[in-house]
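J.: could you look at this predicted model? Sequence included:
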Amino acid sequence: MDAGLAAVLGAVAGAIGAVGGAWTTSRAQWKSARLAARAEHRRQRRDPRSQVYSEFLSVANQFTDAWVGVANMSAMTDEKRVEIRSAFLAFKNVGPAVALSGPEEVSVLAESIRNQAARLTEMSRALWAGHVVVKVEDAVVEPWILEIQSNFLNDLNEYASEVAKFTKVARATLDDDGSNL
């Protein structure tokens, strides 16, 4: 092989190496920039999410507090039923915000909590009606009243469990700053 051919082949090899190195470097920089952008996006979403989750938990706790003192149908008064209904209506304001803030796991839990609150709110109406029936008829307790009363504490405990699970998942979501992408 003569010196001219060797020089040309060396130049071509050097050019290929330079192009390959430049491509590898640019690819690594692109990936790094993409990861940094995603992490920054997650950080920017953290504060609004935190506020939405906090508002949702506040409403969920107000709903729980509305049930304080209602251990059975005899404690269900018309005033208590109205208080429970008002606490439930507050979910209408915060539910969509949680759904938009995401992620899906948090949104699904929030919807489940809202549905349980709706069921408990309807139960308050039935407990109140049962309370009225028992007061009027004194000794006669209808089977449907007994069934609602027996399910009441289980449903309330399930609601509290879902709120605790929401808190845990929301906290994990807020703690994820995108650095583990």
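T.: Sure thing, it's come through.
J.: CA atoms for contacts and neighbours, from now on please.
T.: Will do.
J.: let me know the helix or strand that A99 is in.
T.: helix 91-101 (DSSP states H and E).
J.: quick one: the helix or strand that comes right after that helix to helix 91-101, angle?
T.: Sequence order places helix 104-137 as the next helix or strand after helix 91-101, per DSSP H and E. Interaxial angle, helix 104-137 versus helix 91-101 (axes from the mean of the first three to the mean of the last three Cα atoms, to 10 degrees): 160 degrees.
J.: state the next helix or strand along the chain beyond helix 104-137.
T.: Beyond helix 104-137 toward the C-terminal end (DSSP H and E), the next one is helix 143-175.
J.: now stretch 126-134: buried residues?
T.: Neighbour counts over stretch 126-134 (16 or more other Cα atoms under 10 Å) mark 126-134 as buried.
J.: so which elements touch the helix holding A99?
T.: Identification of packing neighbours for helix 91-101 by 3 or more Cα pairs under 8 Å, 6 or more residues apart in numbering; DSSP states H and E yields helix 3-66, helix 104-137.
J.: T77 is nearest to which of those helices?
T.: helix 104-137 (6.2 Å; Cα to Cα).
J.: dropping in the other structure now:
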Amino acid sequence: MDAGLAAVLGALAGSVATIGAALATGWAQREGARIAARSEHRRERRGPRENIYKEFVASVTRMRLWSGIYSLDPDVIPDDMGEEETGEIFRVVNEIERKATDAALAGPKKVAQAARRVARIGYEMAAYASALPRFLTGNAERDRETRRRVQLQVNALAKQFEQSVDDFVLDAQAALDDDGSRR
């Protein structure tokens, strides 16, 4: 091989290696900066999210105190809720709805979906439970059957509510633990 050609090929190889190393270094720096920025963004959002999630769980806990027994046995569901109790339950349901919206806006998407599910199931459960007195008008077989179906529905919704709250808490924990280093 000619000495001139070897020198040119050597210089070309050195140039290609230098360019490759520069590109790899640039990519690594850019990726590192992106990870650091995402991590900092998540760290800044963690505090407000944590507070919003805590407020949501506090509201949901008030509902759980009322509904927890309903998830055990449909026969323990009272025949009639008083006006005061019904009003309080729907105040809590409305509060849960507002807090679910806050949690949904705080994100991420999985937490938003879990919060909306808790609110929806809580509302359905309260609506069914408050409808029970309508089926106490007499001893008609149809009213007893309908009432039993409603009791079973309230029981099923209470179980779903409990599970949806547990799912929300797990999703919220995962969101708060996410430091942004993974995609």
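T.: Looks like it arrived, so ask away. From a predicted model like this one, the values you see are computed outputs, not experimental measurements.
J.: TM-score of the superposed pair?
T.: Scored against TM-score structural alignment, normalised by the length of structure 1, the superposed chains reach a TM-score of 0.82; 176 aligned residues with a Cα RMSD of 2.4 Å.
J.: ok so, going back, JSON lines for the helices and strands packed on helix 91-101 of structure 1, including distance to N72 of structure 1?
T.: As requested, those are exported to JSON lines (distance: least, Cα to Cα, whole Å):
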{"stretch": "helix 3-66", "distance to N72 of structure 1": "14"}
{"stretch": "helix 104-137", "distance to N72 of structure 1": "8"}
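J.: deepest-packed of these, please.
T.: With neighbours taken as mean count of other Cα atoms under 10 Å, those reach their highest mean count in helix 104-137, at a mean of 19.
J.: now do that one and helix 143-175, the angle between them.
T.: Using the same axes, to 10 degrees: helix 104-137 of structure 1 against helix 143-175 is 160 degrees.
J.: chain center to helix 104-137 of structure 1, what's the gap?
T.: Mean C-alpha position of helix 104-137 of structure 1 versus that of the full chain (Cα atoms, centre = their mean, to the nearest Å) differs by 20 Å.
J.: OK, contacts around the residue nearest the centre of structure 2?
T.: Nearest residue to the geometric centre of structure 2 (Cα atoms, centre = their mean): V111, 2.4 Å. Contact partners of V111 of structure 2, counting by Cα atoms under 8 Å, 6 or more residues apart in numbering, are 103-104, 168, 171-172, 175.
J.: picking that back up, counterpart of the helix holding A99 of structure 1 in structure 2, which residues?
T.: The alignment of helix 91-101 of structure 1 onto structure 2 (TM-score structural alignment) spans residues 96-106.
J.: name the residues that touch the matching stretch?
T.: So stretch 96-106 of structure 2 is contacted by 49, 52-53, 55-56, 59-60, 111-113, 115-116, 118-119 (Cα under 8 Å, 6+ apart).
J.: please apply the same query to stretch 34-41 of structure 1.
T.: So stretch 34-41 of structure 1 is contacted by 177-179, 181 (Cα under 8 Å, 6+ apart).
J.: one more time with 6 Å, if that's ok
T.: The contact list for stretch 34-41 of structure 1, computed with Cα atoms under 6 Å, 6 or more residues apart in numbering, reads 178-179.
J.: swap in stretch 132-143 of structure 2?
T.: Residues contacting stretch 132-143 of structure 2 (Cα under 6 Å, 6+ apart): 80, 147.
J.: 7 Å instead?
T.: With Cα atoms under 7 Å, 6 or more residues apart in numbering as the contact definition, stretch 132-143 of structure 2 has outside contacts at 79-80, 147, 150.
J.: and which of the contacts of stretch 96-106 of structure 2 is nearest to A158 of structure 2?
T.: For these, the nearest to A158 of structure 2 is V118 (10.6 Å; Cα to Cα).
J.: list the contacts of that closest one.
T.: Taking Cα under 7 Å, 6+ apart, we find V118 of structure 2 in contact with 161, 164-165.
J.: so which of the residues you listed is the most crowded?
T.: When neighbours are taken as other Cα atoms under 10 Å, the top entry among these is F161 (27 neighbours).
J.: hang on, that residue packs against I121?
T.: Yes: with contact defined as Cα atoms under 7 Å, F161 of structure 2 counts as touching I121 (5.8 Å).
J.: which residues are in contact with each of these two?
T.: Contacts common to F161 of structure 2 and I121, judged by Cα under 7 Å, 6+ apart, are absent.
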